[in-house]
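Participant: predicted coordinates and the sequence they were generated for:
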Amino acid sequence: MGGPRGRYSEEELAKALTHVREGDSYAHVARTSPIPLRTLFAKAKAARVSEEGDSMVQVVVKPTRRGPKPALPAFMEADLVEWIAAMQRVGLPQGRAGILRKANELYQLLGAYRTRSVGKSHLPSGWYYRFRDRHPLLTTKMVQPISRVRNTITGHGVWTMTKLVIEHKLTAARFFNMDETSFMPAKKTKTVVAIKGSTNVWSHESKANFHMTVCAAVSAAGTALPPLIIVPGVRILKTDLAAATIERTCVTGASKGFSNSGLFKLWIDFFVTELSVRQIAKPVVLLVDNSSTHIDLDTVTKCIEGGILLVTLPANATHLFQPLDVAVFRPFKAKVREALHDKVTLTADGSISKADAIAIACAAFSETIIERPQNAVSGFSGVGLYPPNSEKVLKRLKHFASGGVKGDVGTAGWLKRRVVIQAEAHAEVLTLPPEPQRTPKRQRATVDIAGRLVTKEMLAHEP
């Protein structure tokens, strides 16, 4: 006996109809396939046969959608999908509200051609969800805000690094990346389980009343140097300094807890010392971002004297090519966020002292960076820096191109920019009539008709 209604694929239907065409009985095919007997009769009757040469090709009529027709015709929904993909390609992905607004504009254009005799004045939210179900190509994604300049970078700095790695035959242990990050993670809302009907669900949060910067450096081999922690002020309590649990961790002060060019020079001295302690051969490549705190004549001179090849990333490209940003800092921030949540849960105290911040930062640094060298290795490898991989570099350069849309969806020829449409409207619709043609006055030849009768034949005798 056939399966429940509608629970079969087009391939199974085509296979069943093929068996019927080859001589099997309808009852036998219905028993051995998920196609119900009555459906099999109906589909076989609806199938059309066309002749191609000496062979007979059976054309199966695809099953139609049950229920009332959608408010928008299929071709209009397909155009809407193209528009959604095109907006994603240009960096303006649409949400539910934007899609509904555009769909309602199309719905109003239908007028007398609507698919329902008694239609609604506008498309409700339910239409949107059914539209999503009808087009599985569409899905929900988190949007990553990105500025225009960060989406138009070039790979000149990356090729410079690749050249240095090859020319100096650098090993993974001699290729380092250094960057700074804030101790406090960015605030994020999260979904929790609450009592149904709750109107205001809130939570305590741990927050420091100061800014603290954590500087990290890792190699392509996974080696992590002790962190540099920058706190605000010029003096620090001994108990705060004692909270640093990682050996040789450096703590320093700045006016507001941010890094500056002077502190970066001090870190270069620390970096040279660490290279000597770990007996790492020179020269080494040090990859930093394009911040002004990393680039000045004194810093470059200090790097040359220390056997360091200082290379900066292309401007606005840290999100694409900096291993620390790509693969290391995210688990570090997640661990810090978890520790802050545990603190407020256990103590009900949302305040964070410098000692607390230093202890939490060191614990998270040790667990996610020092004890997990594979994160750094994956960061260098994933962006194509080490081992050098031009294919991965080019892929990263195109990472945000076309908004991440794959294939050719959203590239239909009828899609036009608003400026182009405006120009066409100026040229074809909003036009003025031509200026009147003004011809020069000509001297007119006249005939005196006063007191006389004149005929055309008399013109030959007029002067």
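Facilitator: Cool, got the structure. Residues are numbered from 1 along each chain as shown.
Participant: from here on, contacts and neighbour counts on C-alpha atoms
Facilitator: Fine.
Participant: next, Val57: secondary structure please.
Facilitator: strand (DSSP: H, G, I helix; E, B strand; the rest coil).
Participant: how close does His341 get to Ala186?
Facilitator: Remark: distance between His341 and Ala186 (CA to CA, to the nearest Å) = 13 Å.
Participant: out of those two, which sits in the busier spot?
Facilitator: The neighbour comparison of His341 against Ala186 (other CA atoms under 10 Å) goes to His341, with 16 against 8.
Participant: quick check, the more buried one in contact with Lys207.
Facilitator: No - with contact defined as CA atoms under 8 Å, His341 does not reach Lys207; the gap is 10.2 Å.
Participant: which residues do those two both contact?
Facilitator: Shared contacts of His341 and Lys207, defined by CA atoms under 8 Å, 6 or more residues apart in numbering, are absent.
Participant: the structure to be compared is supplied as follows:
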Amino acid sequence: MKRAYVLVTADKMSIRKAAWQCGVPIQTLRDRLERGVNQARPLGGDPLLSRSEEEGLVKHIEYLAKCGYPLTRKDVINLATETAIFLKKRPQNAGNLSKRWFVRFMSRWPELRLAKAQKLSMKRAKATSDETVQSYFQELDRILTKYDIKNKPHLIYNVDETGFQMEHTPSKVVGPRGLKLNAITSERGPTTTLLACGNAVGTCLPPYFVFKGARYDARLMAGAVPGSKCSMSKSGWSNGNIFKHFLEEHFIPFLPQRKPDDHVLLLYDGHTSHISIPLIELAKEHKIILFVLPPHTSHVLQPLDVGLFKPLKTFQNACGARMRESPGEVITRYDVCNLASKSFLKAFTPINFINSFRKTGIFPFNPQEIDQTMFEPAKNLARNHWQTEGEEESVEKGNMEKLNQFFSSRLPTPKEPKSHPKKRKVSYRPGGVAITEETIILKIRKVYADGDDAHIHPDNSLGEVSGEGRKRANVTQEESDSDDETDDVCCVCNKFSPDGLNKLNYLKIVDWAQCDLCNHWVHLEFCDRRNVNDIRSGPYRCIHCVSLEE
């Protein structure tokens, strides 16, 4: 009807032709034109809430979404119902509003959308603050200016890693109604790690794989991209020795020709196993600046995380296609490289690299490229009282002032932080700095000199398998969380799996406990002789804090 109305009023088409073309009754269209029916007013009765009241509801929804606590469809319906009851526009016992109301509400506010929220860990939410990001860009600007590489994108690189599993997550499928749809997948197997690297002009290095095992088998690299290399590790994850081998045997040979005074900037997230004196000495020898990103900010500041690892979800599609093409067969560790390489070639294109470096503000250098809404969770978590923007500016007087107070009462109230005794000193962990600078090297050397280098050890891998007592998040190709794993080792043995676990001839579920003083984790029954039942009665103290208290 709206299209027919426009054809007659704007395009000067006849009423009969417009009605025939749009499939609407002629008399209805004539009534709209001759009787002056308001086209802006929708058909049907007035909405339950007025425009200004719905505007307050929309502001509340938008604010919670920025804070990292978005509302579901059910939450919005419940909140709207409570609002209508509060305004005495709906009886107390009338029940919740319907899904039909929600659909019409969304149509009246096109700025809202229903989407699947992405996971954001509390560590990332707190770490991604405006102050941290500004400090990072100030230091990055200083390094780029000092070594004269701000306008040399071919010398600015980023390296990161992601894991692949043989068990894929099925995509949405089509099938008959009433039938439970199942997609056959392979069994969960060992993780295979991919180290990816590229620069700001779109040049990408061939992939570097890390397979679980002790002996190399040529079948593991079947179907690999030309120039690819690999290493073996106990866990299938990278560690300090493997990262050093990657730098020496894979990264340096692929560097472009440069002048004797030119330096190369390599950005990466700073897992502690990737920070060592031998690695720094190797980098300085080849004039490579190792710049460690601030911890828990790679989802905002790292180009590979921001724009390249997510397109690798085509690996899931490749696994599904492989299962359909070969019924009765499963994906083995010898197929992972072939499937991952195909996804690698599709995702790691020059334009994706260029856009990723631009989106993270690295090249062209522009700190304003970072989405300011990413700082909202950290900003609001630091507050003792949450308050929506414009909360004190009522749209209308009377009911709107009461409505603003109603929405304020529905805001989450952060609890007062608990006062803990002073934490014991932990190893120095650089973040947001170039570790090849002399001042940072001196701090790292001091850590080694003090014998506190347990957290900076080249053999510590990123993801040893632990028991179900404390499940780890599965790292997939869509998200790289290596910087989140740095705090998750046992504070006694500094490992993910206890030493005595591999000596058992039966399946053992490893229980973990977190110290209430230093917040570090400990393997129960291995690194601490106590078990779960022993620590249920009161606060738990690790052996370090117990010795300090004594």
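Facilitator: Sure thing, it's come through. Since the structure is predicted, the reported quantities are computational estimates derived from the model, not experimental observations.
Participant: hmm, back to that, overlap in contacts, His341 and Ala186 of the first structure.
Facilitator: Joint contacts of His341 of the first structure and Ala186 (CA under 8 Å, 6+ apart) do not exist.
Participant: now for the lengthiest helix in the first structure, which elements pack on it?
Facilitator: If you go by DSSP state H, the first structure has its longest helix at helix 329-347. Packing partners of helix 329-347 of the first structure (3 or more CA pairs under 8 Å, 6 or more residues apart in numbering; DSSP states H and E): helix 354-365.
Participant: in the second structure, what range does the helix or strand that the longest helix of the first structure is followed by match?
Facilitator: Using DSSP states H and E, the next helix or strand after helix 329-347 of the first structure towards the C-terminus is strand 351-352. Counterpart in the second structure of strand 351-352 of the first structure, with TM-score structural alignment as the criterion, is residues 330-331.
Participant: report the buried residues of the longest helix of the first structure.
Facilitator: Counting neighbours by 16 or more other CA atoms under 10 Å, one finds that the buried residues in helix 329-347 of the first structure are 329, 331-333, 335-337, 339-341, 343-344.
Participant: next one: stretch 90-100 of the first structure
Facilitator: Buried-residue list, stretch 90-100 of the first structure, by 16+ other CA under 10 Å: 91, 93-94, 99-100.
Participant: equivalent range in the second structure for it?
Facilitator: Using TM-score structural alignment, the partner range for stretch 90-100 of the first structure is residues 67-77.
Participant: now do the SS call for the equivalent of Val251 of the first structure over in the second structure.
Facilitator: Matched by TM-score structural alignment, Val251 of the first structure corresponds to Cys230 in the second structure. Under the three-state scheme (three-state DSSP), Cys230 of the second structure adopts strand.
Participant: coming back round to it: wait, which of the buried residues of helix 329-347 of the first structure is closest to Arg21 of the first structure?
Facilitator: Pro331 (60.6 Å; CA to CA).
Participant: show me the contacts for that closest one.
Facilitator: Counted by CA under 8 Å, 6+ apart, Pro331 of the first structure has contacts Thr368.
Participant: check Arg337 of the first structure too.
Facilitator: Arg337 of the first structure neighbours (CA under 8 Å, 6+ apart): 184-185.
Participant: what of Ala334 of the first structure?
Facilitator: Pro185.
Participant: repeat that with 10 Å
Facilitator: Neighbour list for Ala334 of the first structure: 185, 340, 364, 368 [criterion: CA atoms under 10 Å, 6 or more residues apart in numbering].
Participant: so the third one makes contact with Arg372?
Facilitator: No - checked against CA atoms under 10 Å, the pair Ala364 of the first structure and Arg372 is beyond contact range at 11.1 Å.
Participant: compare those two and say which is more crowded by neighbours.
Facilitator: Ala364 (21 against 16).
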